[in-house]
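>>> Please work out how this folds:
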Amino acid sequence: MIVKVIDYGQGEVNFVEYLVSDLSCEQLNYLNDNLEEKTRIEGNDLIITMNFDDELYPFGSEVAKFRLDDFISREEIEMNIFLSSFLEDM
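Reported below is the predicted structural model:
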């Protein structure tokens, strides 16, 4: 499984959008059907959109502005771990 942050924004709605690839068809459908977050399937990939309150938004701090690549990498790793554990229940 490969997880990439493909979009994010802060404003009226704080969000992070993830592209999840390299999933089996069964895994793709399981995640799409069972995650509480907004999901959609595009080709063989899953797109997950998560909304955050201001205090929980991962890219909202001053440090994130200077070390954005580190924060994006951490978000990708954390989502990968979350999805891997979620798939264990499959």
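
>>> only C-alpha atoms for contact and neighbour calcs from this point on.
OK.

>>> center of the protein - which residue?
Geometric centre of the chain, nearest residue: residue 18, 3.7 Å, by Cα atoms, centre = their mean.

>>> State the distance from it to residue 30.
Distance of residue 18 to residue 30, given as Cα to Cα, to the nearest Å: 16 Å.

>>> Here is the second sequence; please produce its structure so I can put it next to the first one:
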Amino acid sequence: MIVKITDFDENVEIPFIDYDVAGLTAMQMKFLEENLDEETSIDGDILRIRLYFKDIFPFQSEVAKIRLDDFIAREEIEMNVFLSGFLEDM
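This next block holds a predicted model:
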């Protein structure tokens, strides 16, 4: 599974991060789309997830602004681990 952050915006009413997830089977994508609480869609062989943040946005700190690539990589890894654990229930 490959998780990639494709977009994010903290300067909107409800900040969000968009993820593209590749390397899943059709059955895994359908399972995630049907069972995740987040906004999801399937585009070919890519599962798209939009995660909204009402409290703390992961990239809002001053350190995150300086080392944004590191924070993005960490978020991608965390989403990968979360989805992998979620798929264990499949």
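
>>> now what about the TM-score between them?
The TM-score (TM-score structural alignment, normalised by the length of the first structure) is 0.96; 89 aligned residues with a Cα RMSD of 0.7 Å.

>>> The residue nearest to the centre of the first structure sits in which helix or strand?
strand 14-21 (DSSP states H and E).

>>> That strand vs the second structure, average distance?
Compared with the second structure after fitting, strand 14-21 of the first structure deviates on average by 0.3 Å (mean Cα distance after the TM-score superposition for the first structure).

>>> So what touches that strand?
Outside of strand 14-21 of the first structure, the residues within contact range by Cα atoms under 8 Å, 6 or more residues apart in numbering are 1-9, 44-54, 57, 76.

>>> at 10 Å what do you get?
Strand 14-21 of the first structure is contacted by residues 1-10, 28, 38-54, 56-60, 72, 75-76, 79-80, 83 when judged by Cα atoms under 10 Å, 6 or more residues apart in numbering.

>>> for stretch 56-65 of the second structure, same thing?
Residues outside stretch 56-65 of the second structure that contact it (Cα under 10 Å, 6+ apart) are 8-11, 14-17, 66-68, 70-72, 74-75.

>>> now, which of those residues lie within helices?
Mapping those onto helices (DSSP state H) picks out 66, 68, 70-72, 74-75.
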